[in-house]
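Q: okay, predicted coordinates and the sequence, questions at the end:
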Amino acid sequence: MPNWSTSLKYVTVAAAAFLAACGGSNSSNSAETLRRGISANPDTLDPHKVSSQWENIVIGDMFIGLFTDGKDATPVLGMAESYEIDESATKWTFTLKDANWSDGVPVTAYDFEYAFRRILNPETASQYASLLFLIKNAEGYYNQDLPAEELGVTAVDDKTLVIDLEYPAPYLPGLLKHYTAFPVPKHKVEELGDDWIKPENIVVNGPYKLTEWRTRDFIRSVVNTQFDGAEDLCFKEVVYFPYEDLDAIERYIETGRLDMNNAFEGQRTQELREKFPGWVRAVPALITTYYAFNTELPKFEDVRVRNALAMALDRDFMVNEVLTAGYVPAYSLVPPGIANYDGGAEVYWADMSQEERQAEAKRLLEEAGYGPDNPFEFTYIYRSTDDNPKVAPAVQANWNSIAPWVKAEIQMQDTAVQYARLRQADFEIGDAAWVADYNDPQNFLFLLESRTGVMNYGNYASAEYDELVEASNLETDMEARKAILKEAEQLMLDEMPIIPMWYQVAKNLVDPNLTGYADNPEDVHRSRYICRKD
């Protein structure tokens, strides 16, 4: 999913007052309220219409799929009590637990059947629909070539759900804990349409239920009393604050008004360790920052141009001098340490010195027809938060130093606006980051498939790449699958539709008086596991 950060450089008086009321150091209810900073305002809380990590923080507290996140984000059984897999590994039969929606109506297999049909219905306009194309006939149904009855998700009865796949998918449990696979209350959605998600209407099956949402101020959820285990939850409510003003966040921590925040200024890691002992949590994560080319623009159709701009960027300087400690320069899209993959794909110029890369970049651009009489001009847009504004001038300087006739402009964007522009292909070069939705290289490589849709920001299209990714999906021998995935990634890197920049660490500030928080490479931390020390 896209990585967080939106630019909210102000904190309204009402929001600040509410924050204090929700658990300042002298507040009577602070022990019962978990106060989380989430960095950005959700576009929606409909699990079928979101696409971002900050939205996942809230939605994952309200809904649970067939699998769910364990304390360390590994998949564990959620709404499923048990499951069976047939010999072909393409038919999964789930038996559901006894569970109710927050309004007391039972959660049934028909809710799941309805949910999968809904997210794959093009009228829903889900950004993430293509993630589910591994389900039998999902792509045909999405393209309106097949009826809903042909989709490979079938409710046999209230407690039995069958999912048929196009090919074996060893990562399916991880996918089924993702919000694309969350159920929605059929009875409410059919009654209220898009209004079902409003605080006064929403019905959930997870531990917390939305009760209030003031855009750009806060989101409040309270315990869902129908949730199995509700009585064991340590916090009666969770309040989420979509603020990215890190100076303000520090003030809230100092005054005891915030328990967790999902970002901090990477360059100040050691300073923050000293200022807030025990708060800094930074661990390697399955997150890659990359820059997307809009490959449909004539100036970026030439692979020589794309490689020239990619190789000119001094990742070592950026990582060592500008970015968060622990970041690693990236020369491939798939991050190291991911499951079911040995890696090995790499840009062909990775072993060149920076001086050699700059000279080669100039040569390639000249070969592509650019020079003093035909300058190469373009605009790079980037997210307004995290370390992105600090590194942008270095990016611009690297490009402009290729030659006097290379003229890169940089433009900061509010992150919500940034991702909207990327999805609409309203950019030339744009900064983005991807956080693994499930622990498998396919979750990164699917981004560049031509069928992926708006998540393929630059509209890269390669029939050969598509065929390789499809072949990897059909391959049951894991070693052979790894080899095919490597071939696909190498092909894509040679064509350079995106510029891999660095692999990130997950950065969180967490009150050391909280328990149940577990560092993990997916950077998922569900509120239901968190408690406060007595």
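A: Great, that's in hand.
Q: could you use CA atoms for every contact and neighbour count after this?
A: Will do.
Q: neighbouring contacts of whichever strand or helix holds Pro500?
A: Mapping Pro500 onto the secondary structure by DSSP states H and E places it in strand 498-510. Strand 498-510 has contacts (Cα atoms under 8 Å, 6 or more residues apart in numbering) with 259-264, 266, 278-293, 310, 315, 319, 324, 326-333, 335, 458, 521, 523.
Q: check stretch 434-449 too.
A: Outside stretch 434-449, the residues that reach it (Cα under 8 Å, 6+ apart) are 1-3, 53, 131, 171, 174-175, 178, 286-289, 333-334, 338-341, 452, 455-456, 459-462, 465-466, 469, 485, 489, 522.
Q: buried subset of these?
A: 1-3, 53, 131, 171, 174-175, 178, 286-289, 333-334, 338, 340-341, 452, 455-456, 459-461, 465-466, 469, 485, 489, 522 (16 or more other Cα atoms under 10 Å).
Q: out of these, which sit inside strands?
A: Counting by DSSP state E, these place 286-289 in strands.
Q: check contacts around Ala471.
A: Ile484 are the contacts of Ala471 under Cα under 8 Å, 6+ apart.
Q: what's the helix or strand for it?
A: Here Ala471 is assigned to helix 463-474, by DSSP H and E.
Q: let me know the outermost residue of this protein.
A: Asp373 (42.5 Å; Cα atoms, centre = their mean).
Q: can you report how many residues neighbour Asp232?
A: Using other Cα atoms under 10 Å, Asp232 has 10 neighbouring residues.
Q: dropping in the other structure now:
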Amino acid sequence: MGPYLRIFSLALLLSSLLACSPHFHPVTRGNLHDLVLALPDDPATLDWNKATDGNSFEVITNLMQGLTRFDRDQRVVPGDADHWSSDSTATVFLFHIRPSARWSDGTPVLASHYRDSFLRLLAPSTASPYAYYLFDIQNAQCYASGQCPDSAVGVKVLGPRTLQVTLSHPMRSFPSLLTNAITDPVRLDLIRADPDHWSDPGRLVGNGPFSLLSWHHDAYLELVRRLPDSSVPPRISRIVFLVIPEPVTQLTLFEQHRLDIEGIPSFYIGKYKNSPLLQRIPQLSTIYYSMNINRAPFDNVHVRRAFAMAVDRVRLEKIFLSALPSLSSFIPRGLPGYDPDAAYPYDPEGARRELAAGGFPQGRGFPKVTLVFPEGTQSRIMASYMQQNFKDVLGVSISLRSMEWKAYLAGLDSHTPAFYQSGWIADYPDAMTFLSLMRSGSGNNRTGWSDPAFDRLLDRAMQANDSEKAVLYDEAQKILLRRGVVAIPLSQGVTNLLVPPDIKGYWHNAMGMDNLSDVRKIPRG
């Protein structure tokens, strides 16, 4: 039996098992008040100050709201802040919270709740991988490193609904950073009263359009609309996220009308390429492999360079039927600083020379290396191809290991593998969201690599105009990809969605954000 037939048979088996499971939610697409979607895995956490993964944010962004948000055209628009302003230098910002902003328990949303969130995100005790995200704020990095008190951080409450943020440098785009759910407000009173369970169903108090009704781990989550909806026709009143790891199973359930909207894995796009339901949205994202310089053999730059030169991206794109565009830049297409020549090109002879320079001519004596990646058919297809690619070009054998999503994330922090799959989608439409991953001190830089010249370029870019930024970004990523060689960019994501015509008000943007709060379902004719 061929591999795709085998996958499809497995999908049908899983579908029948899910239908019989006591934890499988019984809703169908026929209910006009419910929106039923799939997640590939459980959220790793619903603590927005600590979340880093897409599954968590997909749920959190419907439970919470920040000071600002993006609309479908990626413009920054009001969230909890109905307006904001800055001084002439773009270093001091005032955010004014609308009087109607309320938590789900009826408590007003206050400026102090945002200050508490910013400081909690930065606090060393929180250990958030995203702490660096607010380092543009005056003395934020100093506080995050434990070298100054929280009172020194440039976040002040000027009134119940007025928040002042002072930056360490001019940054007119700062409001766009606050669209990220990690900066949403927190209720320290509730967190301190129940530190282990405050984000559980029935206990999580949010300020977004929905509340968390239930969470059956590894099965489904239910969200219900917070306030009565008086709009005509009414918007959906409940969202059900079914946890379904296998994408082909998701497609089967969509075709059985048990999912409302469905993403198509890139290796399966051929079947639906002419479907009127298909929407294709290029992502501002990068899929790449990371190498840990603190673990052999990737402590040797010649080995890292050999692996980087051994990647045939053209062939990889063909395997995915051009549905997953190849990428030779750490900064994806669509952002200033994108450079198709930033990474080492495919060069088999050069790769073999570098491997020999690293002490492993023709792969002889090469140690055991395991490529670690999260569970999923797309990741496994990519890893299997890369395994063969390195064998053919370098003469080395690498093992493959897939891990369940939460275990994979935990492993990156507790014992970072030598060689592992990574991916990032933009938090805001600027290359800094990618490059800052790899700067010294970033909680998301697990490679062990640090370069002061790289950091200085990012510092300069923060204060540069748009045309200067593009040059500085490109210089920085070439240091990363040519001198550091700790990341191998492979592909840029594309979101392929099946959206039926009875779904209205839904959109998905290039940063992976779904608009669900305005969705309406109309009766099918």
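A: That came in fine, so what should we check first? Since the model is a prediction, treat every value here as computed from it, not as a measurement.
Q: how close are the two chains, by TM-score?
A: The TM-score (TM-score structural alignment, normalised by the length of the second structure) is 0.91; 509 aligned residues with a Cα RMSD of 2.4 Å.
Q: wait, Glu317 of the second structure sits on Val311?
A: No. Counting by Cα atoms under 8 Å, Val311 is not a contact partner of Glu317 of the second structure; they are 11.4 Å apart.
Q: between these two, tell me which one has more neighbours.
A: A side-by-side neighbour count of Glu317 of the second structure and Val311, using other Cα under 10 Å, places Val311 first with 24 against 18.
Q: map that one onto the first structure.
A: Alignment note: Val311 of the second structure maps to Leu313 in the first structure; criterion TM-score structural alignment.
Q: need the three-state assignment for the closest residue in space to that match that isn't next to it in sequence.
A: Distance criterion Cα to Cα, 6 or more residues apart in numbering; nearest residue to Leu313 of the first structure, sequence neighbours excluded, is Asn398 at 5.6 Å. Secondary structure for Asn398 of the first structure, judged by DSSP: H, G, I helix; E, B strand; the rest coil, is helix.
Q: and stretch 409-423 of the second structure, how far apart are its ends?
A: 12 Å (Cα to Cα, to the nearest Å).
Q: next, the buried residues of it.
A: In stretch 409-423 of the second structure, counting by 16+ other Cα under 10 Å, buried: 409, 416-423.
Q: now for these, which pair is the farthest apart?
A: Ala418 and Gly423 (16.1 Å; Cα to Cα).
Q: roughly how far apart are the match of Val311 of the second structure and Glu355 of the first structure?
A: On the measure of Cα to Cα, Leu313 of the first structure and Glu355 of the first structure end up 11 Å apart.
Q: swap in Ala308 of the first structure?
A: 13 Å.
Q: mind checking which of those two has more residues around it?
A: A direct count of neighbours by other Cα under 10 Å for Ala308 of the first structure and Glu355 places Ala308 higher, at 22 against 11.
Q: check which helix or strand that one maps to.
A: Judged by DSSP H and E, Ala308 of the first structure forms part of helix 303-311.
Q: circling back: please pick the buried ones from the contacts of strand 498-510 of the first structure.
A: 259-264, 266, 279-293, 310, 315, 319, 324, 326-333, 335, 458, 521, 523.
Q: now the alignment partner in the first structure of Ser326 of the second structure. Nearest residue, chain neighbours left out?
A: Under the alignment (TM-score structural alignment), Ser326 of the second structure pairs with Pro329 in the first structure. Closest residue to Pro329 of the first structure apart from its sequence neighbours, by Cα to Cα, 6+ apart: Trp502 at 4.3 Å.
Q: what of Val319 of the first structure?
A: Tyr327 (6.0 Å).
Q: surely the one you found is in contact with Phe317?
A: No. Judged on Cα under 8 Å, Tyr327 of the first structure makes no contact with Phe317 at a distance of 11.4 Å.
Q: what's the spacing between the residue nearest to Gly266 of the first structure when sequence neighbours are not counted and Phe317 of the first structure?
A: Of all residues not flanking Gly266 of the first structure in the chain, Thr324 sits nearest, at 3.8 Å (Cα to Cα, 6+ apart). Using Cα to Cα, Thr324 of the first structure is found at 12 Å from Phe317 of the first structure.
Q: do you know how far Gly37 of the first structure is from Arg216 of the first structure?
A: 12 Å.
Q: which position in the second structure aligns with Ala129 of the first structure?
A: Using TM-score structural alignment, Ala129 of the first structure lines up with Ala131 in the second structure.
Q: cool, Arg363 of the first structure as well?
A: Using TM-score structural alignment, Arg363 of the first structure sits opposite Arg353 in the second structure.
Q: picking up where we left off before, go through the buried residues of stretch 409-423 of the second structure and name the one nearest Ala81 of the second structure.
A: For those, the nearest to Ala81 of the second structure is Gly423 (31.0 Å; Cα to Cα).
Q: my read: that closest one touches Ser285, true?
A: Yes. Gly423 of the second structure sits in contact with Ser285 when judged by Cα under 8 Å, with a separation of 7.3 Å.
Q: related to what we said a few turns ago, so what's the residue nearest to Val319 of the first structure up against?
A: 319, 502-505.
Q: all helices for the stretch 401-534 of the first structure, in order.
A: Along the stretch 401-534 of the first structure, the segments classed as helices by DSSP state H, counting those that start in this stretch run 415-423, 442-445, 463-474, 478-495.
Q: please apply the same query to the stretch 101-250 of the first structure.
A: Counting by DSSP H, counting those that start in this stretch, the helices of the stretch 101-250 of the first structure are 109-119, 138-142, 172-176, 186-192, 246-254.
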